[in-house]
Structures are given as C-alpha cells and as structure tokens.
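Trainee: Below is the sequence, then the predicted model.
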Amino acid sequence: MNNQQVAKYYALLGEALEDKYLEPDMDEDIDDMSIHLGTLLSGHTVLELGCGTGFWTEVVAESAQSVVAVDINASLVDIARERGMPEGKVTFRVADALDLPEDIGNEVGKITAVLVSFLWSHLNKKEQEGLLATLKKRLGKDVLLVLLDDSFVEGFSETIAKTDADGTTYEILTLPSGERFEVPKSYQSDSALRKRLGNVAKDIRIERVEFFWILTCKLK
C-alpha cells in the first residue's frame, strides 16, 4: 500500500479495530449488511481484500464456497485465524492488495467474487484505479466485485482534516495510546463511485444504510 500510515495504524490498533462495531446504533446495519453479503456471495469462491481481524470474513464464510482472505498486516491475520472459521473454508494470506501475488487464489481454484472490505476509502484515486486494473488483469471479466465501506455519520465519523492537491481527503485517527495518524479517507457519493468504476465495470448497484454502503458490479 502506497500510504504505509494506514497499514501501521491498523496494525497498532489490533483487536480494538472491532470496537466501532460495539456502537449500539450500528447493530441493525451490521445485521442488514451481514444478510446482504451472505446472499450476494453464497456459493462463490471469494477473494477478500483488507480482511483485518476477520469480522466480515466470518460473515462471508458462512455461505461462500470458500474464501481467500488477504491483509497487509500479519498481526491482524493472526487475530483473524483465531476466530474459528468454518472448517476448510478460509485460507489466509499476508499480502498488499495493491501488489497481489500472481498465485493468489490458486489454493481454491478460480476466484468468482472479490470483496473489498473497508479498504477502498483509504485509497487515493491512483490507487483505486490501480486496484481495479490489477483485479481485471488477474481475474478476468464477469467476476463479481463487492465494495463494502463506511458512510459518513455526523457525530460518529471523524471529520475531514485536510484535502491535498490531488483531491485526496484525510482524517486524523487516534489510537487508544494517544498516538495520532493522518490517513487518507474518502466518503464518495454514488455518482463519484459510478464514475470511478464505469470504465471497468458493468451492472453497478449501490445501497446505503446509515453506517455503511455496499457497491456490487461485474468486471468488464
């Protein structure tokens, strides 16, 4: 990942990454997204990018045929491995989503769906375009692509601290230790998402709940 601040922040956050899901008002949205993901990815061989501690990996593994779960942080992958996933369904890999190994997915055969979990919003425009180009090159057309990410919620989400010359927006995130990190974070509108993916994807659909949004499409 080009911005190593993001990777370092989440590595240091560790298990506390899931603390945000303890927000009582988020319960209904988590349930809705879990059901939706389970339906979308049922029977698929899934490549998950940005699996973190495996919160959503565990959701997907319930209905998917199999999952290859990838994260850049070995420490987070170690936490995810301890979740007790369905036997034989999940393979974990430590890798950068922007520089995927050529053999990714070989453990389970042909990948039929990709889930990008809360990673898209941390990528700048060039990185987003690079990720899409890599997926298209490695996986070919008609693969289902699912982007799951945060919606901006007043009073809950961090405020945008700055915007750089390329239009990338940044938040200041603070660890429980008090250490602060400036990381890229975007909250894209439906129109911006459609514009970004329009050249490489078809059948784009976007749904939003209060805390999350989910985009589904097929690579051209």
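Mentor: Looks like it arrived, so ask away. Numbers count the residues shown, from 1 in each chain.
Trainee: can we go C-alpha only for contacts and neighbour counts from here?
Mentor: Fine.
Trainee: so residue 112 makes contact with residue 43?
Mentor: No: here residue 112 lies out of contact with residue 43, judged by CA atoms under 8 Å, at a distance of 9.3 Å.
Trainee: So which residues of this protein form helices?
Mentor: In order along the chain, the chain carries the following helices (DSSP state H): 4-13, 27-40, 55-61, 74-81, 125-139, 190-197.
Trainee: Now residue 169. Nearest residue, chain neighbours left out?
Mentor: Excluding its sequence neighbours, the residue lying closest to residue 169 (CA to CA, 6 or more residues apart in numbering) is residue 163, at 4.3 Å.
Trainee: and if you look at residue 173?
Mentor: Take residue 173 and drop its neighbours on the chain: the residue closest to it by CA to CA, 6+ apart is residue 181, 5.2 Å away.
Trainee: Count the residues that sit near that neighbour.
Mentor: The criterion is other CA atoms under 10 Å. On that basis, residue 181 has 16 neighbouring residues.
Trainee: could you list every residue that touches it?
Mentor: With CA atoms under 8 Å, 6 or more residues apart in numbering as the criterion, the residues that contact residue 181 are 5, 9, 172, 173, 174.
Trainee: Scan these and report the most crowded one.
Mentor: Neighbour counts for these (other CA under 10 Å) peak at residue 9, which has 19 neighbours.
Trainee: list the contacts for that residue?
Mentor: The contact partners of residue 9, taken as CA under 8 Å, 6+ apart, are 175, 181.
Trainee: circling back: and the residue nearest to residue 173, how far is that from residue 11?
Mentor: Residue 181 sits 12 Å away from residue 11, going by CA to CA, to the nearest Å.
Trainee: list the contacts for the closest residue to residue 133 other than its chain neighbours?
Mentor: Counting by CA to CA, 6+ apart, residue 200 is the residue found nearest to residue 133 once chain neighbours are left out, at 8.0 Å. Contacts here follow CA under 8 Å, 6+ apart; on that basis residue 200 touches 132, 133, 136, 219, 220.
Trainee: Use this one as the comparison:
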Amino acid sequence: MQDYYAARAHEYDRIYAKPERQSDLRRMESWLPQALAGRSVLELACGTGYWTQFYAPAARQVVALDSSPETLEIARTRVPPQVQLLTGDAYRPPQAATAFDGAFAGFWWSHIPLQRIPAFLERLHAVLQPGAKVVFMDNRFVAGSSTPLSERTPEGDTYQLRKLEDGSSHRVLKNFPTAEFLLATVEPNAAVASYHQWTYFWALEYSLK
C-alpha cells in the first residue's frame, strides 16, 4: 500500500476532478471545518493534505501524519504553516504531551483490513481525551464512477486493481462499509455517533465516552 501511494503521489488529487463528484465535494469541504472547529486534531494518513487545507484554519492545532514522504512533500505546499506534518504510521498514532481532543482520517478507513479495525481504534482512542470528536470520511461504492471490485477475501475484505500513469498495476485494499457496520463498530466507545451520506461519499462522526 505504501509503495502504491508513493508512486501515485503526483496524480492522487486527480480523483477530486471527477465532474459528477463536485457537488458532494463542495458540501464536504464546508461540513468538515465545522465538525472539527476549535479542536486540537490528530490527522492520520493525511496524504497530500487535500482535506487538511479545508479544516486546519478552523482547528486550534493540527498534527498530521502520513507514511509517505512523497505525499507529505506535496502537503507542505498546501497546508497552513501552523500544521505540524510528521512521517508516521496510522496504526501507531503519536502520544502528545496533552491528549488530542479531535481526530480525523479521510479515505483511510477503507484501506484498513476488517480484522485490524478494533486494534486500530483502540490505539487511536488511547491518544485522545474523553469527549474528543472523531471524524472519518471515505468513498461509497457507486457503479460507473468507482473502480470495480476485483476480489473479495474469505474475511470479507475487497480489493480493486488500479493502474497508474506509468502503466503499473496495483492490487489495493478498498472496503465499502455500511452505515450499520460503522455505527456498530464505534458504539462501545461513542457517547454519540452520527453517519452522514452524500451521493459518492460518507462520513462517520462521534464523540468518545
């Protein structure tokens, strides 16, 4: 996965150019800053900083990490100077001197193997304050717009076969969870949770107990 996104870094944001998705994107760009306003936010798998640029001005503090130096290089040209960008593993979030009261990951949940989700959330929640706001955003599967699924494993994970401009092909994990699955997954740790749906995207928003 890391090699794929490193190779894709300079063409990654073209996914946001699809004409049919523009209305959704404008709504999400407006919604996200409101969800994280005034928070000290830890962003996981920030990629090129595409979403960071929209909510960071409204946040109190942002620490954003990604495992790819190539995408972080692009992010540095895009995000406000007060954003701290780090090379790091989303499965091992950093422990700050003062726990974060917000967390965000855009288009990362779909790349987590189903069996790893509980441990991933446990580690994320461990670096957050009680009452912290957590936001995930990702793709819905829409036939004719989404890359077709090429494989489903016995565990339920689904994969796409993606091609890059250099002609290389990559087998990429891409899950499309239901609202029911998402809400049930975070329910044990959420004081309140809500699911938001657009035509091509979804968002999960919850506050920690």
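Mentor: Arrived safely. Please read these numbers as outputs of a predicted model, since none were measured by experiment.
Trainee: hang on, the earlier thing: wait, which of the contacts of residue 181 of structure 1 is closest to residue 53 of structure 1?
Mentor: Within the set of the contacts of residue 181 of structure 1, residue 9 lies nearest residue 53 of structure 1; the separation is 13.5 Å, counting by CA to CA.
Trainee: which residue in structure 2 lines up with the closest one?
Mentor: In structure 2, the residue paired with residue 9 of structure 1 according to TM-score structural alignment is residue 4.
Trainee: And for residue 142 of structure 1?
Mentor: Going residue by residue (TM-score structural alignment), residue 142 of structure 1 aligns to residue 131.
Trainee: Check residue 21 of structure 1 too.
Mentor: In structure 2, the residue matched to residue 21 of structure 1 (TM-score structural alignment) is residue 16.
Trainee: Identify the residues contacting that match.
Mentor: Taking CA under 8 Å, 6+ apart as the definition of contact, the neighbours of residue 16 of structure 2 are 22, 25.
Trainee: Can you tell me how far it is from residue 22 of structure 2?
Mentor: Where residue 22 of structure 2 is concerned, residue 16 of structure 2 sits at a distance of 8 Å (CA to CA).
Trainee: cool, and residue 97 of structure 2?
Mentor: Taking CA to CA as the measure, residue 97 of structure 2 falls 39 Å from residue 22 of structure 2.
Trainee: Residue 165 of structure 2 matches what in structure 1?
Mentor: Residue-level alignment of residue 165 of structure 2 against structure 1, with TM-score structural alignment as criterion, gives residue 176.
Trainee: and that match, what does it touch?
Mentor: Taking CA under 8 Å, 6+ apart as the criterion, residue 176 of structure 1 is in contact with residue 13.
Trainee: Can you get me a residue count around the equivalent of residue 208 of structure 2 over in structure 1?
Mentor: Alignment note (TM-score structural alignment): residue 208 of structure 2 maps to residue 219 of structure 1. Look at residue 219 of structure 1: counted by other CA under 10 Å, it has 24 neighbours.
Trainee: Same question for residue 180 of structure 1.
Mentor: Around residue 180 of structure 1 sit 12 other residues, with neighbours defined as other CA under 10 Å.
Trainee: before we move on, what about the one 3 residues further on?
Mentor: For residue 183 of structure 1, the number of neighbouring residues by other CA under 10 Å comes to 21.
Trainee: What's the separation between the residue nearest the centre of structure 2 and residue 58 of structure 2?
Mentor: Nearest to the mean C-alpha position of structure 2, counting by CA atoms, centre = their mean, stands residue 106 at 2.0 Å. Shown here: residue 106 of structure 2 relative to residue 58 of structure 2, a distance of 17 Å by CA to CA.
Trainee: ok, back up a step: quick check: the aligned residue for the residue nearest to the centre of structure 2 in structure 1?
Mentor: Taking TM-score structural alignment for the superposition, residue 106 of structure 2 sits opposite residue 117 in structure 1.
Trainee: Provide a list of residues in contact with its match.
Mentor: Listed by CA under 8 Å, 6+ apart, the contact partners of residue 117 of structure 1 are 48, 49, 50, 51, 56, 147, 148, 149.
Trainee: Just the buried ones from these?
Mentor: Neighbour counting by 16 or more other CA atoms under 10 Å classes 48, 49, 50, 51, 56, 147, 148, 149 among those as buried.
Trainee: Next, format the residues you listed as CSV and append distance to residue 209 of structure 1.
Mentor: Converted to CSV, these look like this (distance: CA to CA, whole Å):
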residue, distance to residue 209 of structure 1
48, 21
49, 22
50, 21
51, 21
56, 17
147, 14
148, 11
149, 11
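Trainee: who has more neighbours, residue 97 and residue 22 of structure 2?
Mentor: Summary of the neighbour comparison: residue 97 of structure 2 and residue 22, criterion other CA under 10 Å, with residue 22 having more neighbours (13 against 7).
Trainee: List the residues that contact the more buried one.
Mentor: Counting by CA under 8 Å, 6+ apart, residue 22 of structure 2 has contacts residue 16.
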